[in-house]
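Colleague: The sequence and its predicted three-dimensional model are supplied below.
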Amino acid sequence: MIADRRVLDRVAFGPDGLIAAIAQQHDTGEVLMLAWMNADALAETLATGQACYFSRSRNRLWRKGESSGQTQRVVSVRLDCDQDAVLLLVDQTGVACHTGRRSCFYLEAGPDGLAEIAAPLVAPDQLYR
């Protein structure tokens, strides 16, 4: 893909060194997930063409699919107008959500609160054996 410092130098990382990254299925437009990237994660993603994020809970790089096999091949990397958010157009293998759903956005707000609008496709214990 791209391993160019000129791209990284344009990114407006937050005071914590992170930037929000949205993963979207490249051919359907389905929004799959939101995660965080630091400079190392974005650089690796640009260089390898495989999605790499920064796990805030583990305080380390998280290569999508490293433990579940549910990978994201990056088709395109885009920045918003302020360069403070990343949009990854990806080709998702399997499910994107750790709950076993295709998308992390499976809760919909309605008059009765939140409703699940998508069932798990894979049991989480099957993803992370």
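Modeller: Happy to help now that I have it. Numbers count the residues shown, from 1 in each chain.

Colleague: drop to CA atoms for contacts and neighbour counts, all remaining ones
Modeller: OK.

Colleague: what's the longest helix in the chain?
Modeller: helix 39-48 (DSSP state H).

Colleague: what residues does it touch?
Modeller: 1-3, 8, 13, 17-18, 50-54, 61, 74, 77 (CA atoms under 8 Å, 6 or more residues apart in numbering).

Colleague: okay, which residue is most central for the chain?
Modeller: Ala23 (4.3 Å; CA atoms, centre = their mean).

Colleague: Could you report the separation of it from Gly17?
Modeller: 19 Å (CA to CA, to the nearest Å).

Colleague: for Asp125, same thing?
Modeller: From Asp125 over to Gly17 the distance is 32 Å, taken as CA to CA.

Colleague: ok, now Ala85?
Modeller: Using CA to CA, which is the criterion applied here, Ala85 is 12 Å from Gly17.

Colleague: Put this next to the previous one:
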Amino acid sequence: MGFDPLTLKYDVNGLIPAIAQDEDSGEVLMMAWMNANAVLRTLQSGRVTYWSRSRQAFWVKGETSGHVQELVDFRVDCDRDCLLLRVRQTGPACHTNRRSCFYTALRDGGEVEILTPETG
């Protein structure tokens, strides 16, 4: 029995949130959106493909930057309205050149950047 991405619960725009998590460290790297076709492309290619809301186009992670996400494990949450993608990340995941997009922490009532951009 094959997986049918249409059994997932998408929002009114046909999108579902997808959280990318590093397979080795367990670190949460980023959240982006997928539609049913992005889910299919990801499962078929093993390269994570998102849907860019700003460009209204498919976005294969790392296609231009080289910071690819190789799919290791694809998980669906209990409500079928959110995805967890366990990935093997090459280079930084965030467009700010940080390992994770979650680099701002609240500490003592203020915001603190806890990750610096990678160089080189």
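Modeller: Okay, I see it. Keep in mind the model is a prediction, meaning the values are calculated, not measured.

Colleague: Mind jotting down where the strands sit in structure 1?
Modeller: Secondary structure of structure 1 (DSSP state E): strands at 19-25, 31-37, 52-55, 60-63, 72-79, 85-92, 107-110, 113-116.

Colleague: which strands and helices sit next to the second one?
Modeller: The reference is to strand 31-37 of structure 1. Contact partners of strand 31-37 of structure 1 among helices and strands, from 3 or more CA pairs under 8 Å, 6 or more residues apart in numbering; DSSP states H and E: strand 19-25, strand 52-55.

Colleague: Where in structure 2 does that strand align, residue-wise?
Modeller: Alignment note (TM-score structural alignment): strand 31-37 of structure 1 is matched to residues 28-34 of structure 2.

Colleague: Show residues contacting that stretch.
Modeller: 15-22, 49-53, 93-94, 99-102.

Colleague: With structure 1 overlaid, report how far that stretch is off on average.
Modeller: Superposing on structure 1 places stretch 28-34 of structure 2 at an average distance of 0.3 Å from its equivalents, by mean CA distance after the TM-score superposition for structure 1.

Colleague: starting at the chain centroid, how far to that stretch?
Modeller: Mean-position distance between stretch 28-34 of structure 2 and its chain equals 3 Å (CA atoms, centre = their mean, to the nearest Å).

Colleague: who are the neighbours in contact with the residue nearest to the centre of structure 1?
Modeller: Ala23 of structure 1 neighbours (CA under 8 Å, 6+ apart): Val31, Leu32, Met33, Leu34, Leu87, Leu88, Leu89, Val90.
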